[in-house]
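In: give me a model of this one.
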Amino acid sequence: MSTGGEMFFQLFLPVVVSLQLLPAVPSSWSCGISAVDMVTGSVLISTNAETPFRPASTVKAVTTLTALSTLGPSHVYHTTIQVDTLQNRIFLVGSGAPLLSIEDVTRAAMETAAALPPGTDWSLYLDPTALTGDSHLPGWDAADWNRTYCPPVEPLCIGDNILEIVVSSVSGVIRTFTYPPLPDLRLTEQVTTTNTRTSLVVTGGNWETGEPEMTISGTIQNGDIEVLYKPFAGAPGELARVLQEELEEWGVNCTYTGVQQADTGLYTTAVMYSDPLWIILGSMNKWSRNIVAEQVLRTVANNVTGESGSTRAGCDISGALLDSLVPGAQGWQLADGSGLSRLDLLTPEQLVAVFVSGAGSLEFGPEFLASFPVNGTDGTLSGRMRELPAGAFRGKTGSLNDTCTIAGILTTHSGRTVALAIFLQFPRGQIWRARAWQDEYIQGLYYTM
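Out: All right, here's what the predicted structure looks like:
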């Protein structure tokens, strides 16, 4: 039935639910909802549950389950420095590790310098062959490439491949500072001081050449300090050049020569260890870090196939997992591991099955659940559903400019545990209204189930 342009969906609930506690869905929106009792497996809600929608960042839940199923929660990335003493070659060998830091490279350079004989000239090579693929994926809006949530996917990364830029006009002198240090960064400054408000813009990236080029333009108020963040291109080469500089600081004469696959059986002088996978997934899900999701998905492909890990192969592996969870689902597809692609299509039923499988795993259930944000507490849910007790809902959010999704585990007022997914698509400009609707709906379920 509909009232005042709003319509109620028929909800199939084997419990008594007061419809007054469940908000109406605006008639201009498309909505899909699925909910399953985690204990009995009973379907509690099924509204367009088999219809594909754009899932946005809830795709990361699929990537999480795929990674834990194939790699295990304790998987650790090993980024190595390997040495060929016969031909005086040093190799920086990537493993697909997300979030490598400059501090990791500094320590590895010290350990390598200690292992090498002094007074020798070395050639430094980069081996990125663990992963392969484009830096920006099909369905990623090119207008987003210069935004912090859309950094390039690379076989070796420096943090999130995001450059921090600090512009200062303290004492009337314009100064610019950047981190992490990028040896080949070309930063063009077109900034002037003003007595009015600060207005700065950073553009660039040069994704075609893979070189870190940026331009800062605009005005900065006298005495002001402005901090900006932008994705940069060419992280693998920059990481190799940072290693070269660090080795030279420790007395090793070396020249970065380019890309070359390392031979087998070389001597490993240093290993850069990542955090365990379950911690990486927590960082990925709680703060919806797209680059981490893409690195993890390609790592899955590398480990499963034994070949350079690609997004396509990773999506095939995730797709096989989805087929095993919901046989016969129609019309869905995966184009990436983060959900940033507008080509991704999943059904609410599939997302619910992912959470039922992940949370119920005897092997990694606690790690799966711990990776997701908690209502009113942290991550992308820190400001949402604060009316509910902290921990009542744990799950993944997602949004594009016309899409709002949420999926996770709800523990209701009566103690019932429910796996839930809500997909909304709507005219652009209504994202905040959609989030509020989802929160109100989940709060209604909390009290009625």
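
In: going forward, measure contacts and count neighbours with C-alpha atoms only.
Out: Fine.

In: the closest residue to Ser168 other than its chain neighbours: how many residues sit nearby?
Out: Nearest residue to Ser168, sequence neighbours excluded (Cα to Cα, 6 or more residues apart in numbering): Ile225, at 4.4 Å. Neighbour count of Ile225, defined by other Cα atoms under 10 Å: 16.

In: Ile225 contacts Ser171, correct?
Out: No: with contacts counted by Cα atoms under 8 Å, Ile225 stays clear of Ser171, the gap being 11.0 Å.

In: let's compare: structure for the following, please.
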Amino acid sequence: MKKLIVSLLLFTTTLFSQTDPFTTADDIDLLLKDDFFQGCQLAVDAYDLTAKEIIYRHNKKLLMRPASNMKILTTSTALYFLGSDFTFKTIIAHDGEIDDSVLVGNLYFIGGFDPDFTSEDLDTMIMQLKDEGIAKIEGNLYGDVSKMDSLYWGNGWMWDDDPATDFPYMTPLVINDAAVKVVVKPTTVGNKPEVSFIPDLFKPKFINNAVTVKGDSSDLAVTRDWLHNSDKIIVRDSVGIDDEPDTTAINLSRTNNYFLSLARATLEKHGITVKGKCDTSTAPEDVEVLIEHERPFSEVIVNLNKTSDNLSAEMTLRALAYQFNGKGASAKEGVKIIDSLITIVGLSQKDYRLVDGSGVSHYNLVTVELLNEILKYFYFEKEDLYQILYDSFPIGGVDGTLKGRMKEPPTYENVHAKTGTLSAVSSLAGYLTAKNGHMISFSINTQSFVGSARTARDFQDKICEILANIDD
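Out: I've put the predicted structure just below:
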């Protein structure tokens, strides 16, 4: 009789265990059985912020390259230590004296790490300068780049990524994303296409070896002589006569010269003549400030995270370094400030390797645990800053680097997350709201795969879908 009762209990337990629905962890575990993960690494950390419960963890302490998820560390650190009201300033100042309409002295453009400064901003400042009554500059035009060290590229950046605009040559005196746009327009069959530049006040040297051909069979290549560290633009191969004008953005290596050449051309456009030369020099302490252009970090962070702008991240890192260490700001000093935030959230900076602010470097090593702890800390401890961080992330299916993903519910218009992509690396970290109304933070990283990141992204999207469908 006892044997019968025990058998019935075992049968009943087995029956009910077979009919129990899959848990969230089971659903994610099932995904991870795909053959894709036999040859690559995956780490996941998901947390229910409302219930204060762990949802899922897999390889949470595995060190991986964050790619642009590094920007979460950079922007959260800037929000914490600089504040949302921090402003990037570009300054026009002068030494000497202004006699009637003549500046008997030098004009200084002092860089303040503004990553979004444009030719239009420069034009506005020059117009204000003209309104001050200045019509002639007897001295020189100087670019003051002393707030930053002389390292124009990040540690661990890949030399063969040049001249893509995602890998800008850095200076605190940025203009037009440190890049020029090359416009190539077909002319007549057999002849060279027309080449122009945006901004049109910039006149770089260029070689036009391209030819206009019949139809729309364009095979155009636009680059610069980056192997010789030259800003000479090279246009080659062919453009179809039926093609629309082609526009290609190219980074520039001599970014300070770029700014100063545009400054001089803009001054002359507005009738202000310059007698002297253009060069870089540190402004004396007693210069008189004439014009200031300010841009709030609350504006910069949106473009930085939504479009994953590397230049903005690197300028933000150096602004952090300058704020706490003064002139000659470096990535190394900026990383020390990020280390401070890591300590504040309860982890040890000794467990990670950080070398830049954008995640371009292949030397960075972090964990999904670290990224999720940052997200959790801002949610629980920094409500006002959390909202700014949350709003700066791309929205699934709507904008930024998530615009082409997550086009259907429950992730559409729901997931707010930062993407990251490097060769053999794909990451995603941020927030979403589950069907039960709970807010969830998560960090997912996949690396060491071959080929396109599309498969890794698809799995990230599926994990987000599973998390968003939690309804108990």
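
In: so who does the residue nearest to Ser168 of the first structure touch?
Out: 166-170 (Cα atoms under 8 Å, 6 or more residues apart in numbering).

In: mind listing the strands for the stretch 151-300 of the first structure?
Out: 162-168, 175-179, 186-194, 199-204, 213-221, 225-231, 253-259, 267-273 (DSSP state E, counting those that start in this stretch).

In: any chance of these in CSV, plus distance to Ser2 of the first structure?
Out: Formatted as CSV, the strands of the stretch 151-300 of the first structure follow (distance: least, Cα to Cα, whole Å):
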stretch, distance to Ser2 of the first structure
strand 162-168, 48
strand 175-179, 55
strand 186-194, 56
strand 199-204, 47
strand 213-221, 51
strand 225-231, 46
strand 253-259, 63
strand 267-273, 57
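
In: which of those sits closest to Leu243 of the first structure?
Out: strand 253-259 (9.0 Å; Cα to Cα).

In: who's in contact with the closest one?
Out: By Cα under 8 Å, 6+ apart, strand 253-259 of the first structure touches 119-128, 237, 240-241, 244, 247-248.

In: hmm, try it at 7 Å
Out: 120-127, 241, 244, 248 (Cα atoms under 7 Å, 6 or more residues apart in numbering).

In: stretch 83-101 of the first structure too?
Out: For stretch 83-101 of the first structure, using Cα under 7 Å, 6+ apart, the contacting residues are 77-82, 121-128, 130-131, 155-160, 240, 262, 266-269, 274, 292, 295, 299.

In: would you list the buried entries among these?
Out: With burial judged by 16 or more other Cα atoms under 10 Å, the buried subset of the contacts of stretch 83-101 of the first structure is 77-82, 122-128, 130-131, 155-160, 240, 262, 269, 274, 292, 295, 299.

In: hmm, Thr419 and Ala67 of the second structure touching each other?
Out: No: counting by Cα atoms under 7 Å, Ala67 of the second structure stays clear of Thr419, with 8.4 Å between them.

In: tell me how many other residues surround Asp114 of the second structure.
Out: Neighbours of Asp114 of the second structure using other Cα under 10 Å come to 28.

In: need the helices for the stretch 51-200 of the second structure, in chain order.
Out: Along the stretch 51-200 of the second structure, counting by DSSP state H, counting those that start in this stretch, helices occupy 70-81, 119-131.

In: looking at those, which is closest to Ile98 of the second structure?
Out: Nearest of the helices of the stretch 51-200 of the second structure (Cα to Cα): helix 119-131, 12.1 Å.

In: against the first structure, where does the closest one fall?
Out: Aligning helix 119-131 of the second structure against the first structure (TM-score structural alignment) gives residues 102-114.

In: in the second structure, which residue is closest to the centre?
Out: In the second structure, the C-alpha nearest the mean C-alpha coordinate belongs to Asp309, at 2.4 Å (Cα atoms, centre = their mean).

In: map it across to the first structure for me.
Out: By TM-score structural alignment, Asp309 of the second structure lines up with Arg289.
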